[in-house]
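Participant: Here's my sequence, what's the structure:
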Amino acid sequence: MLLRKWDELPEFMKNNEVKEYYNILNKKRFSLILKRFFDIIASLILLIILSPVFLTVSIWIKLDSKGPVFYRQERITQYGKVFRIFKFRTMVINADEIGSLITTQNDSRITKVGEKIRKSRIDEIPQILNILFGEMSFVGTRPEVKKYVGKYTNEMLATLLLPAGVTSLASIYFKDEDIIISKYITIDNSVDDVYIRKVLPEKMKYNLKYIKELGIGKDLMLCIKTIL
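Facilitator: Have a look, this model is predicted:
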């Protein structure tokens, strides 16, 4: 969670656009310490409280379809580090190999149970483990797959100064991302094209704004907004 010295950042992140956001975060080092402290305490408490949910959903998934309980896809977090995200599995086995990395409305790969837990966002709960391990934070830019991070502009790379997050203002406004993407899909536009050209830039506006306004109070407000 602690901010590295500028010289210690990965070379691909060292540009003038990232430097602007780095300088902002450099003045908020105490807030970053509080943010990590909050993540550790809150994730431990939630793991205990939500243990019955973990057990119930796990059994539900196993009874519904073949495959593991958790979906472990590689994502990118702070400083471009690769990690494996924890999510309850909502799709058929090998879904990534038989379709896009982005899900669309009425995606045939989604299981019956998966459809229900996706609507309530219960599938995101296991990411509490990623938070505890320091790979994610409660609030921050949603972790992308390497393919989409490769499409980031110089300014978008500034979001990698912080750990990826479970929720954000962008996550709230784009909670029905699959429906939004479906509206733009045509014969000439694939799911990936629509996401990279239409959705990603809009989401990043909110993510970059968050860096400028970062604070523990802001995080608490976003967590409450997410629950509501």
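Participant: C-alpha from now on. contacts and neighbour counts both.
Facilitator: Noted.
Participant: Run the chain-centre distance for the helix or strand hosting I59.
Facilitator: Per DSSP states H and E: I59 is located in helix 51-64. Averaged C-alpha coordinates place helix 51-64 at 22 Å from its chain's average position (Cα atoms, centre = their mean, to the nearest Å).
Participant: Residues contacting it, please?
Facilitator: Helix 51-64 is contacted from outside by P68, V69, F88, R89, T111, K112, V113, G114, P126, using Cα atoms under 8 Å, 6 or more residues apart in numbering.
Participant: and the residue sitting nearest the centre point of the chain, what is it in contact with?
Facilitator: Nearest to the geometric centre of the chain sits R142, at 2.3 Å (Cα atoms, centre = their mean). Going by Cα under 8 Å, 6+ apart, R142 touches A164, G165, V166, T167, S168, S171.
Participant: I have a second one here; can you model it like the first so I can compare?
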Amino acid sequence: MNGSIATKFKKSIMFLFKILIVVTAVGLYIGGFKIWYEAPRLMFKDNYVIGVVYLLVFYTLSYSYGAYRIGILRLRELVYSFSLALVIANFTGYSQLSLMLHRFIAVGPMLLLTFAQVLAGTLLYIAANAVYFAINPARDALAILANPEDDERVLRKFLSESKRYRIVQYCHESDGDAAVQSAMDGQPLVLMLGHGRPEFRSMVIRHCYETDKRLLMVPNVDEIFVHSAVRCQIDDIPAFLFRGHQMSSEQKLIKRAIDIVGSAAALIALSPLMLLAALLVRLHDGGPEFYRQTRVTEGGRPFQLYKFRTMVQNAETNGAEMASSHDGRVTPVGRWLRMLRLDELPQLFNILKGDMSIVGPRPERPELIEQYCRQYPEFRYRLKVKAGLTGYAQVFGRYNTLFEDKLKLDLLYIQHFSLIFDFYLIISTVKVLFMPSSSAGVEEKDPGGKRA
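Facilitator: The predicted structure follows:
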């Protein structure tokens, strides 16, 4: 079996597993619905509509949460993504059926159905994961290093993916082009971890292309910008059209309308929870419920950001200081609010006012922006769009993700902006709300070189 046929066969096997996961989840739902919930007053078309709506909701959520990225995400995250999509889809189905029957239907059968779906899905994921790594064993890889301090951090992440990559050889940019090329010839996969000199990067890319090597590289900021270029042609000359981010008038109007409707609806729906949070903050130490802080949004414009107060009063008498893990200034109530992300809810007022958007880079403080720009001049490009309550870096990074990596994620969002991408990030935000790693304290070095 040649390489092309083998690759197609492997993809077909995994595609069948993905189909089986969807069919199992939807099939169990339809079966449970017919056994426990089908009512004589519902027409055939009603049953059809219920099934189609459930399929669309479940598949959209499960796909957005990465439930079909078998072999890429860890098994526990696959099961978590699948289960979260099921819970939301089942709740939607329960609500839909209750509205159609004009009464609250029994909850017990739906809970039993959800448990059966999760159990069946977990077993399928265990089997799919085992099959994936059986037919796709870890690839031997060469790791090319450039900057020891930064590369070590990236290297640790690759080493944690031992089922996908098996680093069997290392070389360094300082070894020279000939030695690095010789090392690349001996391995099927090349990992270029650091940025290095442009000439060296170009040599590695060209050599991998010439020898049909797989190359996995960590991009620098300039490569992120060029990645959004459009292919074009000037007479008989091939060219790339690169332009800075600029939303169209229609996009700005639609995005603002979504912000207004979304924040207003969320404020109404979450008002009981927000009132409870405010009451707990007040009862704890008698201090103010809200905390106001100057942040910066689109175009460098400062605004007053609203949050529930999570620290003791006068927590920054010695000036601005980033929060860290086990920060003694955080109150017991505040720790719970941070863990559940409830402290961010008052920012819905900022969105309604127009200071922020639902999706965008995290708003930063003016003094920190000045500090960041001294080490990373590209940081100012984040100010091309409004700050957001959620965003690419918030969803796909962690709270303790290195600052430079968060910046790259924000720039990727800006360069590839679309309303569909915004919708995807909004859906994906639900997934990270309940993941402990997404709310961990800062452990990185800040641009000033101090521990945050």
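Participant: circling back to that earlier point, just among the contacts of helix 51-64 of structure 1, which is most surrounded?
Facilitator: For the contacts of helix 51-64 of structure 1, the largest number of neighbours (other Cα atoms under 10 Å) sits with R89, at 26 neighbours.
Participant: what about that residue, distance to L200 of structure 1?
Facilitator: Distance, R89 of structure 1 to L200 of structure 1, using Cα to Cα, to the nearest Å: 24 Å.
Participant: picking up where we left off before, the helix holding I59 of structure 1: average distance to aligned residues in structure 2?
Facilitator: Following the fit onto structure 2, the mean deviation recorded for helix 51-64 of structure 1 is 0.9 Å by mean Cα distance after the TM-score superposition for structure 1.
Participant: if we can go back for a sec, helix/strand/coil for the aligned partner of the residue nearest to the centre of structure 1 in structure 2?
Facilitator: Aligning on TM-score structural alignment places R142 of structure 1 opposite R362 in structure 2. Secondary structure of R362 of structure 2, reduced to three states by DSSP: H, G, I helix; E, B strand; the rest coil: coil.
Participant: Narrow the contacts of R142 of structure 1 to the ones also in contact in structure 2, please.
Facilitator: Here is what carries over to structure 2 from the contacts of R142 of structure 1, by both residues aligned by TM-score structural alignment, their matches' Cα atoms under 8 Å: A164, G165, V166, T167, S168, S171.
Participant: now, which of the contacts of R142 of structure 1 lie within strands?
Facilitator: When DSSP state E defines the strands, the subset of the contacts of R142 of structure 1 inside them is A164, G165, V166, T167.
Participant: Which one of those residues sits in the busiest neighbourhood?
Facilitator: Per-residue neighbour counts (other Cα under 10 Å) across those peak at A164, which has 27 neighbours.
Participant: from the kept ones among the contacts of R142 of structure 1, which is closest to T103 of structure 1?
Facilitator: S171 (14.9 Å; Cα to Cα).
Participant: What about that closest one, how many residues nearby?
Facilitator: 21.
Participant: How about the contacts made by it?
Facilitator: Contacts of S171 of structure 1 (Cα under 8 Å, 6+ apart): R142, K203.
Participant: Quick one: map it onto structure 2.
Facilitator: Match for S171 of structure 1 (TM-score structural alignment): Q394.
Participant: now Y210 of structure 1
Facilitator: Using TM-score structural alignment, Y210 of structure 1 lines up with Y413 in structure 2.
Participant: Distance of the alignment partner in structure 2 of L160 of structure 1 relative to E298 of structure 2?
Facilitator: Matched to structure 2 by TM-score structural alignment, L160 of structure 1 sits across from L383. Counting by Cα to Cα, the gap from L383 of structure 2 to E298 of structure 2 is 5 Å.
Participant: Quick check: buried residues in the longest helix along structure 1?
Facilitator: Using DSSP state H, we find that the single longest helix of structure 1 is helix 29-49. By 16 or more other Cα atoms under 10 Å, the buried positions in helix 29-49 of structure 1 come out as S31, L32, K35, R36, F38, D39, I40, S43, L47.
Participant: Residue range in structure 2 corresponding to that helix, please.
Facilitator: The alignment of helix 29-49 of structure 1 onto structure 2 (TM-score structural alignment) spans residues 249-269.
Participant: For structure 1, which segments count as strands?
Facilitator: Using DSSP E, strands in structure 1 cover 70-71, 74-76, 82-84, 87-88, 136-139, 164-167.
Participant: closest one to E20 of structure 1 among the ones you listed?
Facilitator: Closest to E20 of structure 1 of those, according to Cα to Cα: strand 164-167, at 19.3 Å.
Participant: which helices and strands sit right next to that closest one?
Facilitator: strand 136-139, helix 216-227 (3 or more Cα pairs under 8 Å, 6 or more residues apart in numbering; DSSP states H and E).
Participant: which one of the ones you listed is the most hemmed in?
Facilitator: Mean neighbours per residue, mean count of other Cα atoms under 10 Å, is largest over these for strand 136-139, with a mean of 28.
Participant: contacting residues for A164 of structure 1?
Facilitator: I76, T77, Q78, E135, M136, S137, V139, G140, T141, R142, P143.
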